[in-house]
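for reference, the sequence and a predicted model appear below.
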Amino acid sequence: MKILYTNFHAGDGGGHTTYILSLAAALAGRHRVTVAAPKSSRLYASAQLLAGVEVIALEFRNRLGAMTGSGWRLRQLIARERFDIVHVNGSADHRIVMLATLGLKRTRPRIVFTKHNDLPVSGLSTWLKGKLGTDSVICVSDYTRRRLAKTVYDTKVVWVVHHGVDLGRFAPVRSEVVARLRSRWREAVPRDALVLGSIAGTDCNKGWLNMVAAVALLPAAQRERIRIVVAGRLPDALQCARVDALGMTDHVIFTGVLSDVRPLVAALDVGFVLSQRETLSFACREMMAMGKPVIVSDSGGLPENVEAGVNGWIVAPHEHEHLAQLLARLLGNRLEITLAGMAARARSVAQFSLQTFVERTEAVYQECLVRIPSLAGSGSVAEWKVQRNSG
């Protein structure tokens, strides 16, 4: 197959970027993969490092002039390359792909749309994208699938494909390595501290301030035995003021953006993702794959990652008192944390593999092409079928 991935994010891109890079890297060995993204994006820079992946700089903006220019460039690219699949991942790139493919016949690719967020599905633009620019839909969680019920996308073939994690890259590390990583923090983290951490970012909707507020409720003796580590952009002035008002400045460590989160995760006791709006969370699954139990909010698709009380814990959003009670219990029961961490890794191996994620996504592409045969005539689909059958 010839596959084109698109995304509109000009900066980091968060989970969208991780999603596309994971698929592109895994599929480039057996398909012809192209990524189109803004030149200023992490996706553009990172995809250039992937063997066998072609990367094209393309802006996906909502201004009419920008949309026209990008749409024309994309239309020329599609007509020339004769892609079998265009996999769109955001509202802006989805809209431009729709415009770029209007009226195409022999060179029109099949369009697969992944619904990453839980934003409302409404409006004329969304209806047009659903009717004119979508052949198959991927939801990243059962929660997301429910959000699409009775919308324009519900009339399409809709799949649920959960995120996968590279279980070799995200794996538990030896205890002596953990001790060495913690020693780097010296006086910032007491030797017997319970280290709680999030790699989900510092945006307000990620809910990390709820963890800070919960720890602040603990008695001073317990509070001194906890440190919170948050990776992502450094907090803004309002966020810092909130931490200070809670009396927690000395208990929270901000790492800034990390090129590799694994050393941080290895040094944690417990991970957390307390997002107010989250459809699944790569961050949650990466921490669990490294053998860290996670505390998640009962919000969106987050509970789909965790079996409560076995490999993590689920708390109601903004229930600071209940979260504080859980932390007090964990402070006195390190065995519970250890066992939950082992169970988190076991669940990851059983359900979160990158291979399963890639194969299920690949099956979506193939089903779409069989159901709606492409006239592009690239030959790559037929060749891939022969390779699959002979293998």
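Thanks, I have it. Predicted model only: the values in this text are computed from it and were never measured.

all contacts plus neighbour counts: C-alpha atoms, from now on.
Fine.

which parts of stretch 51-65 are buried?
Across stretch 51-65, burial judged by 16 or more other CA atoms under 10 Å covers 52-56, 58-61.

count of residues packed around the residue lying closest to residue 161 once chain neighbours are set aside?
Closest residue in space to residue 161, ignoring its immediate chain neighbours: residue 140 at 5.3 Å, by CA to CA, 6 or more residues apart in numbering. For residue 140, the neighbour count with other CA atoms under 10 Å is 21.

OK, contacts around residue 140?
114-116, 160-163, 279-280 (CA atoms under 8 Å, 6 or more residues apart in numbering).

if we can go back for a sec, among the buried residues of stretch 51-65, which are in strands?
Judged by DSSP state E, these include 53-56 as members of strands.

just put those in a markdown table and tack on distance to residue 367.
Shown next, in a markdown table, are these (distance: CA to CA, whole Å):
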| residue | distance to residue 367 |
| --- | --- |
| 53 | 23 |
| 54 | 24 |
| 55 | 26 |
| 56 | 27 |
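
this is the other structure I want to compare:
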Amino acid sequence: MKIVFYIWSLGTGGAEIHTIGLARDLILAGFDVTLVVHAQAADSSLVIDDRLRVVSVGGGGFHDILGWRRAVRTLNALGADRLVCVNQSAALVGTLSRYFRRRKVVFIFHSTILDRLSEKLKLTVLGRISKGFTTIFCSANQRAYWHAKGLDGPAATIRNGVDTDYFSPPSPQDICAARKAAGIGEGCIVLSLIAAFRPEKNHSALIRVARRLVDAGYEIRVLLVGDGPTRGNIRALVETLGLTDHVEFAGKQTDVRPFLRLTDVAVLPSFTETFSLAALEAMACGIPMVMSDVGGANEMVENGVNGALFTLGDDDAFFHALSRYMDREACRRAGTRARALVERKFTIGRMVEDYVAFLRNRHL
């Protein structure tokens, strides 16, 4: 079976990482897979399987109509059994291809809250023609949200999964050695936020709450792993609040596992998430998650069991959620349950099985 993935660009966001990993795993499952990239070359940190054919359209931005035409010609020429469009821009252009008339377009939708008017307009158009393609949502909450807003055509929910061999709990000896090498004391609680520095990731909330934790007498270290446009602002906030001795900027990393090895509690205070791969990776490593209750967060985190959820914008609730895990033994207990949940429900193998079954079902 021949599958063509069509994605607008290849940065290092969750949708791009998910697409490349899924394409690789479908090749291993016996599918013939081609990846068509509309606008942007792959980020150098992305690892693309040599067996995956990558075709570049060389298009410009969304308003480059000539780029649309080149994309449609490219897609039509590939003669796939299914065209899988990743996110809104690709889906709109994909509906102009011959696959749409043959009801062979699949739209994988990774977003929930859309801030930009242009993205909302794209979804309005897609909603009006959504009976003509099948949408794959990454979260039950996301599916319900968009169904209520008119994206109510044929749909399936396939939650993200992670490689539980690659992301696995380190041994106590490895943890001890890593903390010793990093100069982290036995009583220190390490909080990590692994995310690009962008406004929606809401790093400032963690910094504000870290100040409160320090004032309450807790010994903490905050690891910020990633890079991006808001990094300078967050660094300035750290200095303003007198937290330079408590916060480490680790930069962009191709392998986050050394930082997870140091982590007692993983944190994600985002304004918007759908079904966070970073959260699943941390949980697979036996780390409890403290997250804002947005998107599919409550589908992976059970309050007080394998982590904690807090209401977005409520720093008091965020502080109390983290306060639960200012004891390393509490972190270990919750982390064990987090790992068990991922093994039961959110493995990469389970996700690929669901995609294989979906793609081979000619009635969807």
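Right, received. Where do you want to start? What you are looking at is a predicted structure, and each value in this text was computed from that prediction instead of being measured.

hmm, back to that, the residue nearest to residue 161 of structure 1 maps to what in structure 2?
Using TM-score structural alignment to pair residues, one finds that residue 140 of structure 1 aligns to residue 138 in structure 2.

buried set for stretch 162-182 of structure 1?
Neighbour-count burial for stretch 162-182 of structure 1, with 16+ other CA under 10 Å as criterion, is recorded at 162-167, 170-172, 178, 181-182.

er, stretch 204-219 of structure 2 actually
Quick answer for stretch 204-219 of structure 2 (16+ other CA under 10 Å): 204-211, 213, 218.

same thing with stretch 231-251 of structure 1?
In stretch 231-251 of structure 1, counting by 16+ other CA under 10 Å, buried: 231-232, 234-235, 243, 248, 251.

as CSV, those with distance to residue 22 of structure 1 and secondary structure would be great.
Formatted as CSV, those follow (distance: CA to CA, whole Å; DSSP: H, G, I helix; E, B strand; the rest coil):
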residue, distance to residue 22 of structure 1, secondary structure
231, 21, strand
232, 20, coil
234, 26, coil
235, 28, coil
243, 35, helix
248, 37, coil
251, 34, helix
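
nearest to residue 85 of structure 1, of those?
residue 232 (33.0 Å; CA to CA).

give the aligned equivalent of that closest one in structure 2.
For residue 232 of structure 1, the aligned position in structure 2 is residue 226, judged by TM-score structural alignment.

just checking, that match touches residue 198?
No. Shown here, residue 226 of structure 2 and residue 198 do not form a contact pair, counting by CA atoms under 8 Å, at 9.8 Å.

circling back to that earlier point, just flag the most distant two among the ones in strands among the buried residues of stretch 51-65 of structure 1.
Put simply, by CA to CA the two of those set farthest apart are 53 and 56, 10.0 Å from each other.

find residues that contact each of the two.
By CA under 8 Å, 6+ apart, the residues touching both residue 53 of structure 1 and residue 56 are 34-35.

as a check, name the ranges of all strands in the stretch 1-150 of structure 2.
Using DSSP state E, counting those that start in this stretch, the strands of the stretch 1-150 of structure 2 run over 2-7, 32-37, 53-56, 82-86, 105-109, 134-137.

same check on the stretch 201-350 of structure 1?
Under DSSP E, counting those that start in this stretch, the stretch 201-350 of structure 1 gives strands at 226-231, 252-256, 270-273, 294-297, 312-315.
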